[in-house]
Each structure stands twice: as structure tokens, then as C-alpha cells.
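Q: Just the structure for this:
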Amino acid sequence: MGTLDWLIVAVYGVIVIAIGLAASGKQNNTDEYFRGSRQLPWWAVGLSIIATSFSAASLLGGPGQGYGHGFLWLQLQLGDLLGYGLVIGLFLPFFVGLNLTTAYEYLEKRFDAKTRSLGSFCFLLFVISRLGALLFGASVVVSTVTGLDLAIAILIVGIFSIVYTVTGGITAVVWTDVLQFAMIFVGIGAGIWAAINGVEGGFGALWQAAGEGDKLAVVDLSWDPDNLYSLPTALFGYGIFAFAVAGTNQQSVQRYVSCADVPSARKAILLGWFSGFIGVAATLLLGVLLFGFYSLNAGLPETVGGDGILPFFIVNQVPVGASGFLVAAIFAAAMSSIDSALHSVSTCMTVDFYDRYFAKNSKYDSLTVAKFLIIVWGILGILSAFYVASTEQDLLPFLVTYSAIFLGPLLGIFLMGILLPRVNANGAFYGTVAAVILIVIGTEIGWLGNLGIWRSALTIPTAVLLGYGISLFGGTPSRRSLAGLTIWTKEPAFKPIGRPGLEDNRDNDDEYDY
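A: A predicted model of the protein is given here:
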């Protein structure tokens, strides 16, 4: 890292902080802080959707995947398209049309308060576990390419993310995500430029070497449930997992509900998918070209592989200037995920717990509480990253398992609510709890050890079947808990006349006949 490289990174940091400060002047209430008053342009929300999931691990893992497997990882984008398509068709009209702030408000409207709290709690467990890993992964890369001590890198990444997230709310998060996604492409472009100019013959020579190494394949039509690089597994196994992430993850839902209406949210989702497709393709292309580069130029140690290929290339091959853009891109990829995690956790804890249970008897307004929670969870995330650094454990398998354990049953709750009018509040709640317990036990004793990406495909129907079965032993849901809240009962909800005190759903009020 030369002076010019540090200057590029510093300028990027100043711009991010400036966006946060500019947005802070407009954050006067929770609707502005959590949803941007639903005035954010759909194209900015769309880029923010993909930037949120495009972490530092994505920027490093993409070139590693391209180096080792060519373009086969691109097949997973078809699974993402399936997942987003299901969200658009099933969930989006309810999330945006009901004027929600969190996805889990729907669960109270359809079921009851305890089911809403359960859904929000499952999401919180998922994000909290992920936050430390995001901070640690980003900090390792920053430490490697800059020479900074790992502890200092963790503090820099963590504190920087906290400052602009707490300052500007969702508006700052979305607009910095747009900047960060643009910076990611600038960084990838700098890496591709360095690789092309590092060999005689340029792009043509790199492409030919990659072809000779069988790195140009895009599709694998073989049926292998254990192989994520086969098209059926990438489309259906990963597609179901992507549906769970895109449909129940508040980090994504918060973007949808920040759009002005359903058509705008639909366009934002489709733009997010397309941008992700281009972004993944670009990182894979960089990896394929790096394979060609090191095939023509000796110098990649056998101990370097996977996520370590790009940092090694930056340190040893990328010239001054281009290194700064690549490091800034890694910062951008890291913070676009961290800021979203912090803001979504704060939103859920404020809206689903503080506003729901404590605000009436508290002297603190919700906006103050939300900002305070971002700081608290940012500090906890930093401490979690230090813990991860001390254990030196491999987190990827754990995080995949953890995501399936909580997001799979969480998707089951929403599917019960939207698709099955017969499911009542107790069925949804206790069926989901039972499903989580069964999955945890099955994982611990080895029943589910070999399912891999298909684990979500098992956990979702498990929760749905248990929830439906338990519901059969109870009353049918009330008319008010169904009207406008399922795909089969689209008539608008009504207010009961002369029957006060029905704020909570009841399983035996105004029953439908089935």
C-alpha cells in the first residue's frame, strides 16, 4: 500500500461519512429512519438489495470460485432468481401493501403477538451470529492487504460501520450501498486490468490458458444432490434457501418496504437480482483470469487458495493505485453487509419488541432507542469478531447450518400464514418451535449432517406440517385474522362493531367454515 492507495481509501471513507451526515438531517422520526418515508428511488433500493448480500466473503470467494471451478458458481444465480420470483409472487403484496416496517408485523396481523415475537427472534439469532463473522472476515482481508494488526483492522471496520449507520438511518445505508456496489465494480475492474497487463498477449492469452485448464464451463447438467455446482442442486436446493433468505430476512424486507408501492418494489427486486448476476459474473471472470495469470506466471504458492488468492494477487502483483481501489472495494463489500445487519437488528428490536411491549411506559422515544441499539450491537459485533479471531475456527459450515435452522422454519411460518387459512396462531407458534427443536437435535446427533444446502428444503415442510397438524386440534382462525392476509381471502379487513377489545387475534371469533 503506497501513499496513493491510502489516499484513495481515505477519499472513499470521507464520502461514506458525508453521505451519513447528509442523511442525518432528514431523520426526524422512525418512519424516516427505518423506511426513508418510502421515498427512496426503486433503482437505489435494488442496488442496495444486492449490495447487502455482497459481503467481503463474496468479493474474495468469487475469484476463488472462478480460479477453482470456472463459471459454474453462476448457476446459483438461477436459484436466486427462483427465490426472488417466489417472494414477488407470494410475499411482496403483503409486505408492501400492508404498510409494514418489519416482516414480522405480518405475523401478528395473521396470527398473534407471540408468533410475531418468535419470528423476529429467529431473525435476530440468525443476524447476531452472522455479524461477528462478517466483521472478522472483512478485518482479516483488510489486515492482510494493508499490513495492519488484525485487532486494529477489526476496530476500524467496526467503528466506521457503526458511525455512518447510526448517523443516517436506512437512507444512508441505501445510498452508501449504491456507492459501495459501484466501488466493488471499480475494484474488480482494477484487478482485471492488472491481470491483463501482467502477461504478454493480454486478455486473449489469459482466456486461452483458462480454456486449456477447463475453467470456461458455465453449466453442469448432472444430477448430484451433494454437488452445489450441478444445475438441479443450484436451481432447486439453493433456490429454496434463497427463498428463505429473501422472503424472511429483515435486511431484504426492509428494502422492499422502503419502496413507494408494490410495482416499485418488484422492479427493485429484479434490478437487485440482475445486478447480483453481473457482480457474481465479474468476480468469477476475475478468478478465471487469475487462473490464466498464474498458469503463465509461476508464483502462486501451493498454500494459497480459495479466498486467499485475491489478497495474494493484490499484495504481490497489483500496482500502486489499483491496490487502493481493490482495498476500498473490500471495505465497501464488508460494510454493505455490516451496516445492513446493524440497522435491521435495530429495526426489529425497536419495532417488534420495544414499541410493542415497552414504549408506552418508557420515557425514551423510539428513534433514540433505535440509534442506541445500533451502537450496542455494533460493539457486541466487534467483541464477537475478537472472539472469532481467538478461536480460529472455520465458520462457513456453521453459518450455513445456523441459517437453515432458523430461516427454514421462519419461512414455514410465513407460508402457513399466506397459503393455509386453516392454520391458527397456536399451530404456527408451537409447530415452528417443534420444528426448530427437531432440526437442532437432528443436526447434533447426525441425522441431518449430510443434507448440505438441501437442509432448508427439509426444515420448511417440517414446520408447515407440524403447524397444520397442531392447528387441527384447535379452533379455526377468526375472519379478521384472515381477511386480506392470505392469497385465498383477499377481501379487506373490517372493524367489528360493538365488540371492543379485539386487538389480539382469537382462534374462535367469526369462524370460517372449511
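Q: From here on, just use CA atoms for contacts and neighbour counts.
A: Fine.
Q: max-length helix in this protein?
A: Secondary structure of the chain read by DSSP state H shows that its longest helix is helix 150-196.
Q: Could you report the neighbour count for residue 16?
A: Residue 16 is flanked by 22 other residues according to other CA atoms under 10 Å.
Q: got the contact list for it?
A: 164, 176 (CA atoms under 8 Å, 6 or more residues apart in numbering).
Q: tell me which element it is part of?
A: Residue 16 belongs to helix 3-24 when assigned by DSSP states H and E.
Q: Let's see this one next, to set against the first:
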Amino acid sequence: MNALDWIVLLGTMLGIAAYGTWRTRHTDNLNTYLKGNRNTGWVTIGISVAATQASAITFLSIPGQGFESGIGFVQNYFGLPLALIIVCAVFLPIYRRLGVYTAYEYLGQRFDQKTRLLGAVFFLLQRGVQSGITIYAPAIILSTVLGWRLDLTIIFIGTIVVVYTVTGGSAAVNLTQKWQMGVIFGGMVTAFIVLLTKLPAGSLHVAGALGKLEAVDFSFSPDRRYTFWSGLFGGLFLSLSYFGTDQSQVQRYIGGAALREGRLGLMFNALLKIPMQLFILLLGALVFVFYQFQPDPPVFFNRVEWQRHIDGPDSAKFRAIDAKHAALHGERQGKLKTWMGLREGTDPGAEAAARSALIAAQNEVDAVRKEAKAALTAANPRINTKDSDYVFIGFITTQLPHGVIGLLIAVMFAAALGSKAGELNALGTTTTIDLWRHFRPLAEHDEARNVRNAKGWTAFWGVFAILFAVFVSFEENLIEATNIIASLFYGVVLGIFLVAFFCKHVRGTAVFWSALAAEALIITLFFLRNVFPALKFSYLWYNVIGCAACVLFSLLLQSLLRSGPRAAAEARA
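A: So this is what the prediction gives:
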């Protein structure tokens, strides 16, 4: 990075944060602090919903996902549009009618306080952990680019977002996210255009030949992570729980000017999400094609870590892997040129043979990459060898012109700040309203004290996220790690809400214990997946299983309670 990149990066990141802090510095009303401005329109709501979901992980990890596995990850979002329609029809009107601060207040009114606390605790557990991941993701970028210590970088990024989120609350989040999304879309379109200028003709055909454009898999195999069916059904339940019960999203749309504004904002996302994710995945697939034509692509995309071992005591081993990779890459390039020459020819048999040879050459290169990761693990078992998160940032810093580099890194930070702010705002709100107020009632006529409490809890979760990111490493691709953590809780929480909406005879005690049993089932399935092969299936199905188990257990337990001696007492609960 040069001076121009630094001007673009710091000007964008600090400018937006300072603007949000200054504009909302006098927010001293609890309703405004937690819900935002009541005059918020649907465009702001829609952008805020998108920005809260589209963290730096989206723009850091999803291109790496496209590079590594192709665009099939888009199936993860196939259930999202239907989920948002259901949220608009069922969830949103109830929240608006009751005037709640959090989704879990509704559970307290429908069931009892213990069920409300359970829903809030489930949210705080999974979203608190995920908030650490959303700080960790951009910290990887800055530490890799600048050679800074990762822990200090995490603290630096976390502190920036905590300051303006604590200062302005939901109003600051909504205000800054509009500008952050503008930077994000501008930067990603710029990256795509620059990439296209660097690619030869026929690049999409290369991506297709090497399996990167297989968007839909209709397989019924449960162990395949992304299929049409897991995305449609598992993705439906994941999205329904995220948008309908996760306070980080609920808080974005319950405070608008009217019910219509919230619905339009959510429908904006129903139309936007799949094309946006497909675009980012395609960007990653094209980066994969780009490296096919480069003379010396890296064998391991965390270049700093690889160089450390190249210069270390086992230098000979790692240099040998480098040389082997370079030789096989050269052979792959030769087979690629042969196939491209035959692709538009008149001999289909020769073209098919050349394509098979190209795929075989690609498999050999992939095998060397696995060998490199195994060598890194042998040298240091604590190393994270999942390098797909470094693919896009490596492309940005080595292949794009100065100024554009600063803009693309600003994209990552804008996404990180927007998503992180939304999460902290929701965590602070839920802790204040559902936990703190339960034990220490808010001061009815002391708004300043109430806002101070909310700010204090927002700051607490900011510090928690920073500490979590500092001390925990992630074995999965970051976007997958986020979805896996969510899937462990989302299905059960959604089950609680579906029982509340549609099973009017079920009372609080039944759903409380059923939710705990369903969550225990999901955790057991997750930890036994590598012990019993029959239990190893896509994490998206955890959302379906958790929801179904919670609903079924609730119905069964309520029947038992109703037929037992405690029926009268339960009916009054």
C-alpha cells in the first residue's frame, strides 16, 4: 500500500465513523437509542438489514469460497426470499403491534419470563460468538497487508466500532450503514471490472470446465454441504430464524415509520441477496481462472505464513513443495492452452480428452496444495491451514492498482463496521431489555440513566467480541464458521417462535423444557458427527431438525402436562 491507498482507506473508514458519532452525539432517549429514528424509511431499513448481514466475512470469505469450491454456495440462500415473505406476513406485524424493543419480549408476553430469558440467552450466546468472528475477519486483512500483530489489529478495529455504536446507538448504526453500503458496492464493482480487464477471452468456459460454475446440485445426499434441497429447506429455516428472531435483524426493521416501511425494506433484501451473493461468488471463481494464467501463483494463499516457513528451519521441505507446485502449474497451463485451442474445434473427442487431461492436471495441483497444508500442520499443529480467506485479499494487494487497493480494503472495513455495529447494538439492547430489566427495572422517569445502562451493555459486548477474537482461532472458512455457529441455535429458537404463533394451547413450561431438549439434541448431533458417519450431514439441516424437534417436543410435553395432575397449574402459567 502507498500513500494514496492509505488516504482512501483511512478517509473512508474514519470519516464514516466520525460522521455517525457526530450526528448522533446527543441521543439521550432510550426508544431512539434502541430502535432508531421513528421516521426511518424503507430504503434505509433495507440497506441497514443488508449491511448488518453483509459483514467483512461476506466480502473476504465468499470470494475464497468461490475460488475453492465454485459458486454452489449460492444454494445456501435459496430459502431466503420465502423466509422474508413469511417474516413480513407473520413476525413483523406482531412485533409492531406489541411495540416491543426485542423479539424476546414477545416470548415473555406469550409464554412466561423463563422462556423469554431462554430465547434471549440463546441469542446472546450465538451472536456474541459471531460478533468476535466479524472483528476477526477484517483483522486478518490489515495484519496480513501491514504485517501488524493480529491481536493488536483486532483491538484497533474493535475499538473504532465500539466508540460510535456506544455513542449513537441504533440511530448511528442506521445512519452509517447507508454510506458503508455505498462504499461496498462501489468497491466490489470496481474490483470486478478490473478483474475482467485482466482475464483472457473464454474465461467463463475455463471456470466451467474446472467445475467452478456448478450452481445447483439436486443430490439428496445428506452429507453434501450445499445442495438445492439443503439450501431450500435448511436455508429457509436458517433465514427465517435469522430475520424473524435474531435481534440484530429484528432491531433493524421494527423501528421504521410504519409497517409498510419494514415490509418494503425486507422485500428489498429478498430481491437483492441471491444476485449479490452470486456476483461475489462469481468474482471468486474468476479469480481462480485468473491464477490459471499467472506464471507463479502461490501454493498457499496466506503468503506471510508460507514465507515464514520458507525462511525457517524446514526451509528445504517447503522450497521443494514450492518447486513441485510450480512444475505442476506449468504442466496445467500447457494442458489449459491445448484444451482452449480445441474447444471451438470440430473434433469433440479430442476436446473431451483435452478437458479430462486438464481436470487431471488440476487435481494434481490441488494435491500439492493439500501436501503444503499437511507440511504446515506438521511444523506447527496450531496453524490455520484454511487459506481460502486469504485468496481475495491476496489478489487485491498484488494485482490491483494503487487507490483501488485502498478502496477494496475500505470495502472490507465498511462491511465490518456496519455488521459489527448492528450486532453490538442488538446485543446491548437484548441484555438491557430482557436480562437487566428483568432483575433491575428501568427507571421510568430517568431516560439518561436508562440510556447509560444500554450504552454500558453495548460496550461490554464490544469488549467480549474483541477478547473472543483475540483468543480463538477458526478452522473453517469464516463464512462457514459463522453459519455453523448460527445453525446450532437458530432452529431451536425458531421452533419456540413457531409454537408461540401457531400452537396456542402450548404453555411456557412445555416449550421451555422442549427447547432445552431440542438444543441438547442438536449439540449432541454436532459433536458426534465425526464419531458416527451416519450423523455427518450438512449443518443447514440442523436448522430443520432443531425447529422440528422443539415443536414436536412441545406438543408432546404439553399433552403430558395437560393430562397429569399439574394440568390446572400449567393452564394458569
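Q: Give me the TM-score for this pair.
A: The TM-score (TM-score structural alignment, normalised by the length of structure 1) is 0.86; 476 aligned residues with a CA RMSD of 2.5 Å.
Q: Show me what the longest helix of structure 1 is packed up against.
A: Contacts defined by 3 or more CA pairs under 8 Å, 6 or more residues apart in numbering; DSSP states H and E place helix 150-196 of structure 1 against helix 3-24, helix 30-35, helix 42-53, helix 113-146, helix 202-212, helix 262-296, helix 322-348, helix 366-391.
Q: what's that helix aligned against in structure 2?
A: Mapping helix 150-196 of structure 1 onto structure 2 (TM-score structural alignment) gives residues 150-196.
Q: Stretch 421-430 of structure 1 too?
A: Residues 504-513 of structure 2 are where stretch 421-430 of structure 1 lands when matched by TM-score structural alignment.
Q: List the buried residues for the matching stretch?
A: Neighbour-count burial for stretch 504-513 of structure 2 flags 506, 507, 508, 509, 510, 511, 512, 513 (criterion: 16 or more other CA atoms under 10 Å).
Q: Can you list which of these are found in helices?
A: Using DSSP H, the members of the buried residues of stretch 504-513 of structure 2 that fall in helices are 508, 509, 510, 511, 512, 513.
Q: In contact with the residue nearest in space to the middle of structure 1, which residues?
A: In structure 1, the residue lying closest to the centroid (CA atoms, centre = their mean) is residue 53, at 4.3 Å. Residues near residue 53 of structure 1 by CA under 8 Å, 6+ apart: 336, 337.
Q: May I see the buried residues of stretch 180-192 of structure 1?
A: Counting neighbours by 16+ other CA under 10 Å, one finds that the buried residues in stretch 180-192 of structure 1 are 180, 181, 183, 184, 185, 186, 187, 188, 189, 190, 191, 192.
Q: Those residues: which two are farthest apart?
A: Pairwise distances across the buried residues of stretch 180-192 of structure 1 (CA to CA) peak at 18.3 Å, for the pair 180 and 192.
Q: circling back: orientation of the longest helix of structure 1 relative to helix 3-24 in degrees?
A: Angle, helix 150-196 of structure 1 to helix 3-24, by axes from the mean of the first three to the mean of the last three CA atoms, to 10 degrees: 110 degrees.
Q: Superposed on structure 2, what's the mean shift for helix 150-196 of structure 1?
A: Mean deviation of helix 150-196 of structure 1 relative to structure 2 after superposition (mean CA distance after the TM-score superposition for structure 1): 1.5 Å.
Q: Just give me how far that helix sits from the chain centre.
A: Here helix 150-196 of structure 1 is found 16 Å from its chain centre; the criterion is CA atoms, centre = their mean, to the nearest Å.
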